[in-house]
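Enquirer: Sequence first, then the predicted structure, then my questions.
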Amino acid sequence: MTKITINKFAAKKIRQGISVLDVRDFSHENYADGFAALYVDKTFLTNAYFSRQNKGVGWTIETTDFVQLFKTAKAKRQNYFNDELTTAFRIFNQDGDGFGGMTVDIYGNFALFSWYNSFIYSLKADILNAFRQVFPEILGGYEKVRFESKLPISSHIFGETSPDKLTILENGVKYQVFLNDGLMTGIFLDQHEVRGALLDELAVGKDVLNLFSYTAAFSVAAAMGGAVSTVSVDLAKRSRELSEAHFKANGLALENHKFHVMDVFEYFKYAARKNLTFDLIVIDPPSFARNKKMTFSVAKNYHQLIADSLPILNKYGKIIASTNHAGLTREAFLTELSKGFGTQKFDIIKEFSLPADFVTNPCDPHSDYLKVFVLEIKT
C-alpha cells in the first residue's frame, strides 16, 4: 500500500470525521488511483483510497471487508425490509455506511449500484460477491456509472433481469421505475418522507402545483393523499408519458390531473393569464439547469421561483421548497428563500432532510445534502 504524507490541515479534517479527500490537500505528484496509508508527521493516521470524482479525489476508509459493511448496512435498515408497504429504499450510502464512492438501492427484488469513481468500479467483482452473500434474496442487479468513462452508463450486472417498467411500492403507493435506461430510474428515493407527508396530510383537499415534476411522483402522492387536483410541469418531453403511467398504476383518473411540458418560468406566465391559483406549490429544481433562454442555479436563482409562485398561491397557501445542492447550506438556502418572499411573511411548518435509509456521515454537513422546507404564507 502506498504511503502518503498529508498536511496538518488535511489531517485536522480527517480527525474531525470528514471522509472526503479534497484536491487542495494533496499535490498531484503525491497520489495515484488506489489504496494508500495516510501519515502526518511520520505518524499513521488512516487508510484511504484515491480516485477522482465529483466530490473530491478519494475517501478515507476503515475496512475493505465488504461482507461486514453490507451486514452492518442491512441491520440498520431492518425496519424497511419489514415494511410491506415500501419496497424501494437505499441500503448503502457512501461514507454514511463506511465506504465512499458507491451507493446501493433496492427496487423490489432488484439492486441498483451506482459507482462514482473509476477505482471503486475496479473493485466491482469483490463488492458484488460480498453483496450476494449478504443479500441472497435479491434476484438481480443493475449498475449506473456516474463518472466520466467510455463504459455503458447503465447495465444489467447479475441475476435475473427486471421488466422494462418495474412497479415498486412506497407508503402503499405504486410507482413505475426503469433500472436500465440512463442514469435516472423514474423516482428520487431520497424524497420518500416528503411524499409520505403529502400522502398523510399536506395535500388533502388542495389544488397542487408540482414544478420540475420529472415523473410527477409528488403529484401522485398528493392525489393519493386526497388532493382535489394536481398540475405537473416539466420541460422534458418524456415527462408526460412517464407521469401518466404513475397515475394509471394507482387507478387514478386523469380528469383533475394535468401535465404541461414547458419551461417552469413560462408556466408562471401561463397560469397568470388563465387566472389559475393553487393551495400548495412544490418546487424541487435541479441544482443547475440550462435552456435556450437562461441558466438556472439554485444558489443564485431559487428566489425567483418563490417570487413567481406568490402571485398564483392562494391565501394561507403553502410552498414545499426543496434542494439537493450539497454545497448550499441550510442557512444559505433559507436566505435565498427569504429573498424570494420579500416583505411577505411566512412560517416554516415542517422541515425534512435525508431519510433514515440514506445514512449520513454525522461529522460532515455535506453528507446530508437534502434540504426541504414546508412554508406557509402569513397574512
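Expert: On my side now, so go ahead.
Enquirer: C-alpha only now, for contacts and for neighbours.
Expert: Fine.
Enquirer: Can you report how many residues lie near the closest residue to residue 25 other than its chain neighbours?
Expert: Spatial nearest neighbour of residue 25, chain neighbours left out: residue 10 (5.7 Å); criterion: Cα to Cα, 6 or more residues apart in numbering. The tally of other residues near residue 10 (other Cα atoms under 10 Å) stands at 17.
Enquirer: For my notes, confirm residue 10 occurs in a helix.
Expert: Yes - counting by DSSP: H, G, I helix; E, B strand; the rest coil, residue 10 is located in a helix.
Enquirer: how far away is it from residue 4?
Expert: 12 Å (Cα to Cα, to the nearest Å).
Enquirer: same question, residue 90
Expert: 33 Å.
Enquirer: the more surrounded of the two?
Expert: More crowded of residue 90 and residue 4, by other Cα under 10 Å: residue 90, with 23 against 18.
Enquirer: Just the element for that one, please.
Expert: strand 88-93 (DSSP states H and E).
Enquirer: Could you point out the helix or strand that follows that strand?
Expert: Assignment by DSSP H and E places the next element after strand 88-93 at strand 102-107.
Enquirer: who's in contact with the following helix or strand past that following strand?
Expert: The element immediately downstream of strand 102-107 (helix or strand, assigned by DSSP H and E) is strand 110-115. By Cα atoms under 8 Å, 6 or more residues apart in numbering, the surrounding residues in contact with strand 110-115 are 101-106, 121, 138-147, 162, 179.
Enquirer: what does stretch 308-327 give?
Expert: 265, 268, 271-272, 275-287, 298, 341, 366-379.
Enquirer: Tell me the span between the first and last residue of it.
Expert: Stretch 308-327 has an end-to-end distance of 24 Å (Cα to Cα).
Enquirer: let's bring in a second one:
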Amino acid sequence: MSKLVEIQLNAQGTVALKKGYPLILKDAVMTSEVHAEEGSLLRLTDRYHKFLAKGYYGKQNKGIGWVLTDNENEEIDFDFFDKKMTTAFERRVSYMEDPDTTAFRLFNGEGDGIGGLTIDYFDGYYMVSWYSEGIYAFRHHVYNVLDKRAEYKAVYEKKRFDSKGQYVEQDDFVKGTPGDFPIIIKENGMQFAIDLNDGAMTGIFLDQRDVREAIRDEYAEGREVLNTFSYTGAFSVAAALGGATKTTSVDLAKRSVAKTIEQFSVNGIDYEQQDIKVMDVFDYFRYAKRHDMKFGLVVLDPPSFARSKKYTFSTAKDYPMLMKEAIAVTEKNGIIVASTNNASFSMKKFKGFIDQAFKETNMRYKVLEESSLPKDFRTPRDYPEFNYLKVVIVQKLK
C-alpha cells in the first residue's frame, strides 16, 4: 500500500468534490504550500481531516491533480487502472465494430475516471497522451492494461506537460511494431492520412468527426467553401466529398500545403481543382473582400491562441472580430460553421460572440444546429466546462 499525502480542502473545495467535481483546484486547498511530488497519491480530506477521496498530484492548467475514487478502501493500482480502462473500452465497442470509422477516442480522461490521460485508436495503433508528470508516473499500469486488454499493432505516446518550466510536446514509439506512416484511417467512410510520429500534426482532430460528417452530408453540396485555419484540410475534404463546387483552404503554416494535398489525394480528389493558400487568415479575408469574393460555406475553427508577426489572436476576446470577417465574405443564405475548442468560456458566451458579430454588421441569421464533443469524448455530465468543444452552424439571412 502506497503512503498517501494528505491534502485538506477548504469548504468550497469539499462541496465541489462531494458533488463529483474531478479536478483538484489550487484554490480548493487550505494551505498555500502543498508538499507533494508529481505522481504522489493523495488522501483528500475536509478541514476536520475527514476522508473525502483519493487522487493523485499532477499539475495541469489550473489544477494540481485529479480525484480518482471516493472509496477509502480502493487501492490505486493495476486493478484500478484495469477496471477504468476496460469499462471505457467496453463503452466504445460500437466504434470498434464500425467498418466505416477506424479512428476514435478510446479513453477520455476525467470522463472515464482518470483525469490527465487520453487514449486514441487509429486502426490498430494506440496513441496515449499524458497531460502531467503526475499521471505519467502511472504509465506502467496503463501499458500493462493495454498488453492485457488490447490487440495492437503498436503503441505511441505524447507527453503534453510542463517539465521544469518548459512545455513538452513529444511523441515516442513505445511498443509493438513501428508503423509505416502515413497510415490511412476511415471516418464515416472518408479517408485520412495519419502520422503518429510527427509531433502535434497527427493529421486530424478526432473531436471534429461529427462536424465533418455534417458538412459532407448536410451543407456542402453546390456551395463554394472557404476553410480557414485549415490545418491539413480535413473540412475541405469533407466538403469536396459532399459535392462542394470548390474548396479554398487557408492556413499560415507552410507544411499545411503538402498535408492538405495528401488528404485530398487519399480520397481520390483532384487537389489541383481546389485552392490551397499559405496565408494569414485575416490577410485572406481582406484579399477576398477586395475582390468581392463570396462563399456559400465558411468554416471557422481557429486555435484558442495564435501569434503571428502582425498580431496576437485569442478566441476569448477576438472571436466576434473573426466572425464579422466571415460574415462579410459569406453570400446571402450562406452557411458559417463557427467552432472553438477554448474551454475558458461557455456555449452561451460563444453564441453571444456570434450574435454580437451579426448585430454589429446589421445582418440577420438563423442557428441551424449546435453541438459539442462526440460521444466517444466522454465528459462529466454535470460539469460542462470539460466539454470544451463548441460548434454553432448558422445561416446568414441578409
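Expert: Sure, I can see it. Note that the structure is a prediction, hence the values are computed from the model and not measured.
Enquirer: which residues touch the residue opposite the residue nearest to residue 25 of the first structure in the second structure once aligned?
Expert: Mapped onto the second structure by TM-score structural alignment, residue 10 of the first structure lines up with residue 13. Shown in contact with residue 13 of the second structure (Cα under 8 Å, 6+ apart): 24, 25, 27, 28, 29.
Enquirer: Now a ChimeraX select for only the buried ones of those residues.
Expert: Those of those that count as buried under 16 or more other Cα atoms under 10 Å are selected in ChimeraX with:
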select :24,25,28,29
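Enquirer: out of the contacts of residue 13 of the second structure, who's nearest residue 351 of the second structure?
Expert: residue 25 (27.6 Å; Cα to Cα).
Enquirer: ok, now how distant is that closest one from residue 36 of the second structure?
Expert: In terms of Cα to Cα, residue 25 of the second structure sits 15 Å off from residue 36 of the second structure.
Enquirer: residues near residue 313 of the second structure, how many?
Expert: Residue 313 of the second structure has 17 nearby residues by other Cα under 10 Å.
Enquirer: now the helix or strand hosting it: which residue numbers in the first structure?
Expert: Element membership for residue 313 of the second structure, per DSSP H and E: strand 312-314. Mapped onto the first structure using TM-score structural alignment, strand 312-314 of the second structure covers residues 295-297.
Enquirer: so how much does that stretch differ from the second structure once superposed?
Expert: Its aligned residues in the second structure lie a mean 0.7 Å from stretch 295-297 of the first structure after superposition (mean Cα distance after the TM-score superposition for the first structure).
Enquirer: Could you pull up the contacting residues of the residue mapped onto residue 278 of the first structure from the second structure?
Expert: Alignment note (TM-score structural alignment): residue 278 of the first structure maps to residue 295 of the second structure. Going by Cα under 8 Å, 6+ apart, residue 295 of the second structure touches 223, 224, 225, 226, 329, 330, 331, 334.
Enquirer: Residue 105 is in contact with residue 206 of the second structure, correct?
Expert: Yes - shown here, residue 206 of the second structure and residue 105 form a contact pair, counting by Cα atoms under 8 Å, at 7.3 Å.
Enquirer: ok, now how distant is the closest residue to residue 9 of the second structure other than its chain neighbours from residue 61 of the second structure?
Expert: Leaving aside its chain neighbours, residue 9 of the second structure sits nearest to residue 29 (4.5 Å; criterion: Cα to Cα, 6+ apart). As judged by Cα to Cα, residue 29 of the second structure and residue 61 of the second structure stand 16 Å apart.
Enquirer: Just the endpoints, please. Distance across stretch 90-104 of the first structure?
Expert: End-to-end distance (Cα to Cα), stretch 90-104 of the first structure: 6 Å.
Enquirer: Please check which part of the second structure that stretch corresponds to in the alignment.
Expert: Under TM-score structural alignment, the match for stretch 90-104 of the first structure is residues 105-119.
Enquirer: any idea how far that stretch is from the chain center?
Expert: Here the centre of stretch 105-119 of the second structure is set off from its chain's centre by 12 Å, with Cα atoms, centre = their mean, to the nearest Å.
Enquirer: who touches the equivalent of residue 228 of the second structure over in the first structure in this structure?
Expert: Counting by TM-score structural alignment, residue 228 of the second structure lines up with residue 211 in the first structure. Contact analysis of residue 211 of the first structure by Cα under 8 Å, 6+ apart lists 232, 233, 234, 264, 281, 282, 283, 284, 285.
Enquirer: tell me which residues in stretch 67-78 of the first structure are buried?
Expert: Those would be 67, 69, 70, 72, 73, 74, 76, 77, for stretch 67-78 of the first structure by 16+ other Cα under 10 Å.
Enquirer: Counterpart of the third one over in the second structure?
Expert: In other words, residue 70 of the first structure. Checking TM-score structural alignment: residue 70 of the first structure goes with residue 85.
Enquirer: and that match, which of the three is it?
Expert: Going by three-state DSSP: residue 85 of the second structure is helix.
Enquirer: neighbours around the residue lying closest to it once chain neighbours are set aside, how many?
Expert: Distances taken as Cα to Cα, 6+ apart put residue 107 closest to residue 85 of the second structure, at 6.9 Å, once the chain neighbours are dropped. Applying other Cα under 10 Å, we find 27 residues neighbouring residue 107 of the second structure.
Enquirer: Understood, closing this out.
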